[in-house]
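[1] Quick one, fold the following:
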Amino acid sequence: MSLKKIAQTLGISVTTASRALNDHDDVAKDTKQKVFKAAKAMGYRPNASARSLKMGKSYVIGLVYPFHVDVLNDICFTQMIDSLNKELNQLGFDLLLIPDENKDEIPVFHRLLSSQRVDALLIAHTFMDDARLRYLVKHQFPFIALGRSNLSAEFAWFDFDNQQGIRMAIDYLVQQGHQKIAYIGGNQPLTFIHLRRTGYVLGMQSAQLAFNDEDCQMTEMNRRGGYQACQVLLTRHASQIPTAIITDCNMIADGVAMALEQYMQRNPKRTKPVLITYDGLPLDTLSNYPYSTITQSTRNLVGKQIANMLVQLLAGEEIKNLQVLWQPVLKIHSPNH
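    Next up is the predicted model:
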């Protein structure tokens, strides 16, 4: 597919199409967006090396993510990266993965910005108080946060309504007659963990259901953490065992499902506690325990959304138009999945 074909389709000159793709300031913002979209739809792939030399741009997007085994084991996150990489490749960009290994990330950001190795950054797994985002805002470097944060300045972000997802689960359980609802979530200071835990507290308060700190277990975001936290809930006096458990990630949920299976094997006459989890169970789960899911759309759709937001960001779109909140969906499954 040639640049000439794109220009003819849009009714503009080849020069305008070329200058739009190369992000020249003399091309209107809406024209740039139309050209980018047409190029993607037609499968146009410009010569990245020539563009980089000519424009002084790298055509590389950096994805900063926590270098932690719990994150790398999250199949939802890795599927999102795969989808995002494919979308960016179609737009003529490469994706650079940048492990966030240090507690003090600012030197890493300083090197990235001064070396001009990337045109924009994606910041995954944001914190409620995130020094990385403040640094990027201060230096006016283009970025999109994959999650929100308590910044006084405006910034571009994409997120799901994590709080609402948990509240939907509680509302459903209350309608089913549950009163003893427990929650097991991650113990890291990440925004989505905070919002999901807040959703549990607000949901229980709204339903006027009693709960205490032991009902809200915070643990490592892996199978062992979920298993051990669930054991705490199941070793109470029989009248205090929860009739339903909500978890905030699939790895925790897998450990919880294992603990619940073992509990039911020892107590076959008891009613099975209901399990509701974000993102279902991992693909490699060995559990047959029934569960329902708080679903956050497909990873392919998420990758496309973020790629399109990056194109708009680099084309000069206003930040207030690059703050996107998607709603999760509660999917109730039958006892046999």
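[2] only C-alpha atoms for contact and neighbour calcs from this point on.
    Fine.
[3] Give me the nearest residue to Ile241, chain neighbours excluded.
    Nearest residue to Ile241, sequence neighbours excluded (CA to CA, 6 or more residues apart in numbering): Leu234, at 5.8 Å.
[4] separation between that neighbour and Lys32?
    58 Å (CA to CA, to the nearest Å).
[5] Neighbour count: those two, which is higher?
    Set side by side, Leu234 and Lys32 show more neighbours around Lys32, with 26 against 16, by other CA atoms under 10 Å.
[6] for the strand or helix carrying the more buried one, packing partners?
    For Lys32, the element it lies in under DSSP states H and E is helix 29-42. With contacts taken as 3 or more CA pairs under 8 Å, 6 or more residues apart in numbering; DSSP states H and E, helix 29-42 sits against helix 3-10, helix 14-21, helix 299-314.
[7] To compare with the earlier structure, here is another sequence to fold:
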Amino acid sequence: MSLKELSQRLGLSQTTVSRALNGYPEVSERTRQRVMQLAREMNYRPNPSAKSLATGRTEHIGIVLPIEKNLFVEPLFGEYLAGVAQFLAEADMDITMIPTPFSQELAVYDQLAMSGRVDGLLVSSPAVQDARVTSLVGSNLPFVVHGRTHCDQAYSYCDIDNQGAFASATRLLIELGHQHIGLINGDHSLNYAHDRFLGYKSTLEQYNITYDPSLCVQGEITEESGFNAAAQLLMHRPRPSAFLISNMIFVLGAMRALRQHGLEPGYDVAIIVHDDHLPYLQADKFDPPLTTTSSSIRKAGYEITKMLHHEIELGHTASAKQQKLMEVDLVIRGSTRIRRN
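    Now for the predicted structure:
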């Protein structure tokens, strides 16, 4: 069915029907509901090109993918992207992936801000100081950051309280009697990892425990990195009695290292790990079940896309930036017990 045929059945002009379908505020709610109901009944689908001409929008959001990071094989990114896709399906929008060499990344963001190729951008894995955000705040292109960065100007973000979560986890371990706590973390140049480090370090200091940098190991998010980090920490003297671990990928390697050293996770070395709710790595199914700081990265992907859609809808009328901090739960299970002397 065409727009013309739909208009004739409704007894309305094509302009009115088009505006009702595209959510223009000058169309009354009663008329809009009438148009939408018949469109659903007749299985009407607007022509994307015509819709773009009518609204001045592409109905695409963009994600820039640095080629070197190979994000499509990274489990956390895949789960995040599932949340993004879920909201886009509900909003009848599409996504444009823009692969680019890291050396050209900033230029690509500048081009996207000027070209009108996408209606808005999602920015992931911000660094402590992130030139992408600094560049985008000076443009008119809507964007939302998954995480936070240090920036003098306001910008929209969706994040979790990484510092507070790792402070709570460190506090629990200390109160269980642990003094030597190893941290297995992501790259501290990334803001999420830096915040987790700050939560760990500041809590040690609150309990008058001297911070030992040799008990902190950074690495790429792989099982092998988790194994190597745990093996390195087990060589430390005195040996750590607890590990605080930044993700479920690391914990696979860390537990393998413990067992190769004849140690039992949760008994000889306590473990707390951050759980992003990867469906095939469920913390309560491990042996022992893992104590976690817990927050769904899929839900974060959904929420950040919803926020971006809101900013796109408001267009240039948007004033205050959206800044959302999602909850992190501390879930206590069998991998943390009172330390044995």
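[8] residues near the residue mapped onto Ile252 of structure 1 from structure 2, how many?
    Following TM-score structural alignment, the counterpart assigned to Ile252 of structure 1 within structure 2 is Phe250. Using other CA under 10 Å, Phe250 of structure 2 is surrounded by 27 other residues.
[9] now swap in Ala89 of structure 2 and tell me
    The local packing of Ala89 of structure 2 (other CA under 10 Å) involves 10 other residues.
[10] so what's the match of Ile252 of structure 1 up against?
    By CA atoms under 8 Å, 6 or more residues apart in numbering, the residues touching Phe250 of structure 2 are 184, 221-227.
[11] cool, and His125 of structure 1?
    65-66, 146-147, 190-192.
[12] coming back round to it: next helix or strand past the helix holding Lys32 of structure 1?
    Once the chain leaves helix 29-42 of structure 1, the next helix or strand it forms, by DSSP H and E, is helix 48-55.
[13] List the buried residues in that next one.
    48, 51 (16 or more other CA atoms under 10 Å).
[14] Now do it against helix 14-21, angle only.
    90 degrees (axes from the mean of the first three to the mean of the last three CA atoms, to 10 degrees).
[15] Average offset of helix 48-55 of structure 1 relative to structure 2?
    Helix 48-55 of structure 1: mean distance to aligned residues in structure 2 after superposition is 2.2 Å, counting by mean CA distance after the TM-score superposition for structure 1.
[16] From His110 of structure 1, how far out is the most centrally placed residue in structure 1?
    Centroid-nearest residue in structure 1, with CA atoms, centre = their mean: Leu146, separated by 5.8 Å. Applying CA to CA, the value for Leu146 of structure 1 to His110 of structure 1 is 20 Å.
[17] Please apply the same query to Tyr135 of structure 1.
    Distance from Tyr135 of structure 1 to His110 of structure 1, by CA to CA: 9 Å.
[18] re earlier: now render the helices and strands packed on helix 29-42 of structure 1 as JSON lines, adding distance to Leu281 of structure 1 and mean neighbour count.
    Shown next, in JSON lines, are the helices and strands packed on helix 29-42 of structure 1 (distance: least, CA to CA, whole Å; neighbours: other CA atoms under 10 Å):
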{"stretch": "helix 3-10", "distance to Leu281 of structure 1": "44", "mean neighbour count": "16"}
{"stretch": "helix 14-21", "distance to Leu281 of structure 1": "42", "mean neighbour count": "19"}
{"stretch": "helix 299-314", "distance to Leu281 of structure 1": "15", "mean neighbour count": "19"}
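[19] between these, which one is nearest to Val118 of structure 1?
    Taking CA to CA, helix 299-314 is the member of those nearest to Val118 of structure 1, at 11.8 Å.
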